[in-house]
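Colleague: Structure here, sequence nowhere to be found:
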C-alpha cells in the first residue's frame, strides 16, 4: 500500500508532497522536511497526530 501526504494540508501554502510504501518512513521524510523548510526541529505529539491524520492511503 502507498501512503501520501500533501504538506499544504497541514501547513497552508506549502507545495511539498510525500509518498512512501511505509507510514513510518513517510513520517520520517515529513519530519525532515518540517525541520529544513519550516524550522520545526522538534515535532510534538499534537503535531505528529495532526500530520498522521492527513496521511492518505492510495
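Modeller: Everything's here; your move. Please read all numbers here as calculations on a predicted model, not as lab measurements.

Colleague: all contacts plus neighbour counts: C-alpha atoms, from now on.
Modeller: Will do.

Colleague: Now the longest helix along the chain: buried residues?
Modeller: The single longest helix within the chain, with elements called by DSSP state H, is helix 23-38. By neighbour count on 16 or more other C-alpha atoms under 10 Å, the buried set for helix 23-38 is 23, 26-27, 30-31, 33-34.

Colleague: Tell me the one of these nearest residue 11?
Modeller: Each of those was checked against residue 11 using C-alpha to C-alpha; the closest is residue 34, at 9.4 Å.

Colleague: Name the nearest residue to the closest one, ignoring sequence neighbours.
Modeller: residue 40 (5.3 Å; C-alpha to C-alpha, 6 or more residues apart in numbering).

Colleague: Use this one as the comparison:
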C-alpha cells in the first residue's frame, strides 16, 4: 500500500491519499491539487516531487 500527504508539498494541507500503487495515488491527488490548490498543470518536476514523497505503508 502507498501513501502520500499533500502537506509535504503544500504546507498546511491535511489531505492524505492511499492506494495500492503510485498511479492510484496520482489518480487521487492530481484532481485534489486542481480543485483545492488551483494547480492547472502537472509538471514533470511536480510529478517527480510527489513520487519522491510517496511512502510504503
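Modeller: Looks like it came in fine. Keep in mind it's a predicted model, so treat the numbers as computed, not measured.

Colleague: what's the TM between chain one and chain two?
Modeller: Superposed pair, TM-score by TM-score structural alignment, normalised by the length of structure 2: 0.94. Supporting alignment: 57 aligned residues with a C-alpha RMSD of 0.7 Å.

Colleague: coming back round to it: what about the residue nearest to residue 34 of structure 1, how many neighbours?
Modeller: Here the count is done by other C-alpha atoms under 10 Å, and residue 40 of structure 1 has 14 residues near it.

Colleague: Using the three-state scheme, assign it.
Modeller: Three-state assignment for residue 40 of structure 1 (DSSP: H, G, I helix; E, B strand; the rest coil): coil.

Colleague: Quick check, it in contact with residue 30.
Modeller: No. Using C-alpha atoms under 8 Å, residue 40 of structure 1 makes no contact with residue 30, being 10.6 Å away.

Colleague: Could you list every helix and strand in contact with the helix or strand hosting residue 49 of structure 2?
Modeller: Element membership for residue 49 of structure 2, per DSSP states H and E: helix 44-53. Secondary-structure packing of helix 44-53 of structure 2 (3 or more C-alpha pairs under 8 Å, 6 or more residues apart in numbering; DSSP states H and E): strand 2-5.

Colleague: mean shift between the strand it packs on and structure 1?
Modeller: Here the mean offset of strand 2-5 of structure 2 against structure 1 after fitting is 0.4 Å, by mean C-alpha distance after the TM-score superposition for structure 1.

Colleague: All good on my end, thank you.
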